[in-house]
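In: can't give you the sequence, but here's the structure:
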């Protein structure tokens, strides 16, 4: 599956370019300016939201055999009886930065999300491991990826817009393992997210089905999640390793070794594991000693070991 092959593309806009070389190597076009692409994406997304609706009537009055899957359809000309997505979605903006030939750019990117069915549990953060079903499409409905069964996904390793979308859902209830090894989860959260290309693949394309600079749509079903996921096992929950609190864990790298803190068991590269420079009490509460009193906790301070 495409989504399972994408690691850290949600960190920031993928920046790839090169000049023609003399050995016949591949030339990669420089990324277009964020401002230019963002404006085009927003026009496309607004048109999509105004001209499409989902099967909300089935969610409001479900039949006994309703599968609680979101189906998006185009509004037929003259049909004023359905409610377009534009009147049902909510929106949120996040900062995206990238280095292009014109220098460093940072712009607010708006994504749109919809909760079709509330789950009975809590909501994950963008830093948690989640048990999810999903389907990904282009705005024209072309399906490029998806799964009919739940799979574990550590959200910081997936598209940033995707992680944001999942974080708006509540998880489900009881988990039952079926004879075929799949799982059934009662009352999961169901929703969708529509994102500009700056929160997706931008100038990169993991599949021939996804053109560069493509806004994407994901329908989502959240089963369960691991609260306060600690991906690198250093004792610090991954969400607490988002030091600049921008929702993007992949741009926090205290020691500059190219490994984000949420994947680094020695965040300050002082030779002492992070787990040995923090304190965890019997209830799992984490505190951060500061031996030299310089306001930098020991696990982020290479001067203390």
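Out: On my side now, so go ahead. Quick caveat: nothing in here was measured; it's all calculated off a predicted structure. Numbering: from 1, shown residues only.
In: for the rest of this, base every contact and every neighbour count on C-alpha atoms.
Out: Fine.
In: and the next helix or strand past the top helix by length along the chain?
Out: For the chain, the helix with the greatest residue count under DSSP state H is helix 34-51. The helix or strand immediately downstream of helix 34-51 is strand 52-54, counting by DSSP states H and E.
In: quick check: residue 127 touching residue 226?
Out: No: contact between residue 127 and residue 226 fails when scored by Cα atoms under 8 Å: they sit 9.7 Å apart.
In: try it against this one:
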């Protein structure tokens, strides 16, 4: 009995020490200021782009990037023109950052918003070449809203592909003409100060990817797809017609008049929601009724 008590006491002590250590390991460290950290990372990303080149891109848009060893024969990602280096300027907390990316193929299918569902293959690497993730044959769709910010910003620059399934053919169904590219992300658009498996805190990330397919989502369940919750050239995250600091794609009352968008887009003759293109304005109005606070 005494031996059992000593054993239980020892276990309790071990668990106490382990719990204290775990608390220390998981203590929250305030993240570094975005401007200071980006000032460190931007030169590293641009140095990578100037010291590496596209060794090959095959028919399935698998890309191989290698270190420049013969500058006279190899052209850096930064300088090459076969797949011109693109960039998008995005701000976090008023700190403007550059997201660099390559378009290997734009795609011909649906174009996602930052909150739609995508079927995408990808490979994730750090600047030192360490691979931290690889999914060449995705089986399920993922919501971009649940991915890192870099994906939310750059995947909408591409389109999905065409689904090919020939009756009677022994070949499996597949996609063709899909979007494919490579993105080079500052850590603020990855995991920033939150370390992941094989990804230390503050790691810039590289993703090569193929966007096979897109399904449109309705994040707020108001009967209007996310892609229709904005106007041309404006990100859905920036479109807020009633000024309540909730973008329309997450707002169940887009015009702030106290009536839900779902109520306002109902066809009184059928009791069903209008197709987006057919949502009428109020009498004498010029904008769709769910965006006009002066009518219901």
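Out: All right, it came through fine. Every value quoted in this text rests on a predicted model; they were computed, and no experiment measured them.
In: returning to that earlier point: chain center to the longest helix of the first structure, what's the gap?
Out: Taking Cα atoms, centre = their mean, to the nearest Å, one finds the center of helix 34-51 of the first structure at 19 Å from the center of the full chain.
In: how about the strands in the stretch 51-200 of the first structure?
Out: Using DSSP state E, counting those that start in this stretch, the strands of the stretch 51-200 of the first structure run over 52-54, 72-74, 90-100, 103-117, 129-138, 143-154, 175-177, 183-185, 189-195.
In: what's the second one aligned against in the second structure?
Out: The counterpart of strand 72-74 of the first structure in the second structure, counting by TM-score structural alignment, spans residues 65-67.
In: list the buried residues for that stretch?
Out: Of the residues in stretch 65-67 of the second structure, 66-67 count as buried by neighbour count, 16 or more other Cα atoms under 10 Å.
In: what's the mean distance for it versus the first structure?
Out: Compared with the first structure after the fit, stretch 65-67 of the second structure shows a mean deviation of 1.5 Å (mean Cα distance after the TM-score superposition for the first structure).
In: thinking again about what came up before, and among the strands of the stretch 51-200 of the first structure, the most buried is which?
Out: Greatest average neighbour count among the strands of the stretch 51-200 of the first structure goes to strand 189-195 (a mean of 27), per mean count of other Cα atoms under 10 Å.
In: residues in the second structure aligned with that one?
Out: Using TM-score structural alignment, strand 189-195 of the first structure corresponds to residues 179-185 of the second structure.
In: about what we covered before: just send the strands of the stretch 51-200 of the first structure back as CSV, with distance to residue 211 of the first structure too.
Out: As requested, the strands of the stretch 51-200 of the first structure are arranged in CSV below (distance: least, Cα to Cα, whole Å):
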stretch, distance to residue 211 of the first structure
strand 52-54, 21
strand 72-74, 21
strand 90-100, 20
strand 103-117, 19
strand 129-138, 9
strand 143-154, 11
strand 175-177, 38
strand 183-185, 33
strand 189-195, 15
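In: re earlier: what range in the second structure does the longest helix of the first structure sit on?
Out: Mapping helix 34-51 of the first structure onto the second structure (TM-score structural alignment) gives residues 34-51.
In: hmm, who's touching the matching stretch?
Out: With contacts defined as Cα atoms under 8 Å, 6 or more residues apart in numbering, stretch 34-51 of the second structure is touched by 67-68, 76-79, 92-93, 95, 97, 127, 184-188, 202, 204.
In: figure out which of the strands of the stretch 51-200 of the first structure is closest to residue 264 of the first structure.
Out: strand 143-154 (15.1 Å; Cα to Cα).
In: now the angle from that closest one to strand 129-138?
Out: Going by axes from the mean of the first three to the mean of the last three Cα atoms, to 10 degrees, strand 143-154 of the first structure is angled at 170 degrees with respect to strand 129-138.
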